[in-house]
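Q: my questions are about this predicted structure, shown below with the sequence.
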Amino acid sequence: MKEITASMAGTVLNVFVNSGDVIRLGQEVIMLESMKMEIPIESSGEGVVKEVKVNVGDFVNEGDTLIVLV
């Protein structure tokens, strides 16, 4: 299993994938908002989304798991 984690603290603005989606390396999967800036989170690997662990509006800290891939 691979995990996609938050690169910085912020609020989840958008989630672009759902469980069961096939994603590729570098695909934008989540948009965070931090200090009034939008920060795209890209996939660090390829696979199928097993679980999306956050929802729009959630606050996350740097290193928090956002998405689990299989």
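A: Great, that's in hand.

Q: C-alpha from now on. contacts and neighbour counts both.
A: Fine.

Q: what segments of the chain are strands?
A: 2-5, 10-15, 22-23, 28-34, 37-42, 47-52, 59-60, 65-69 (DSSP state E).

Q: what would these look like in TSV with mean neighbour count?
A: Listed next are the strands of the chain as TSV, based on neighbours: other Cα atoms under 10 Å:
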stretch	mean neighbour count
strand 2-5	18
strand 10-15	20
strand 22-23	16
strand 28-34	20
strand 37-42	16
strand 47-52	18
strand 59-60	18
strand 65-69	20
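
Q: got another one to weigh against that:
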Amino acid sequence: MAAIKLYSDLNAMVFRITVAEGDRVAAGETLLLLESMKMEIPLAAPAAGRVAAILVRETDLVGEGDALMLFVPD
């Protein structure tokens, strides 16, 4: 199955990345945390699958609609 891009829903800073490329994850598992206005916003896996690529680094500033990861669902 082809990889899908996971995007940021808001302007934020990448606070913490909780997975590595190649990791297998369950549906709903937190992949990374964004921080905006002192709030942490999790990016969750949309389905069970594998993290194909991480396109950002911790402390990167991202805008609404920026691609954060490539994800391959099972």
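A: Arrived safely, thanks for sending. For clarity, every value in this text was computed on a predicted model and none was experimentally measured.

Q: show me what Val60 of structure 1 aligns to in structure 2.
A: Counting by TM-score structural alignment, Val60 of structure 1 corresponds to Val62 in structure 2.

Q: now do the contacts for that match.
A: Applying Cα atoms under 8 Å, 6 or more residues apart in numbering, one finds that Val62 of structure 2 lies in contact with Ser8, Leu10, Asn11, Ala12, Met13, Val14.

Q: repeat that for Leu34 of structure 2.
A: Going by Cα under 8 Å, 6+ apart, Leu34 of structure 2 touches Ala12, Met13, Val14, Phe15, Arg16, Glu40, Ile41, Pro42, Leu43.

Q: distance of the third one relative to Ala48 of structure 2?
A: Plainly put, Val14 of structure 2 is 22 Å away from Ala48 of structure 2 if you go by Cα to Cα, to the nearest Å.

Q: number of nearby residues for Lys36 of structure 1?
A: As a burial measure, Lys36 of structure 1 scores 8 neighbours (other Cα atoms under 10 Å).
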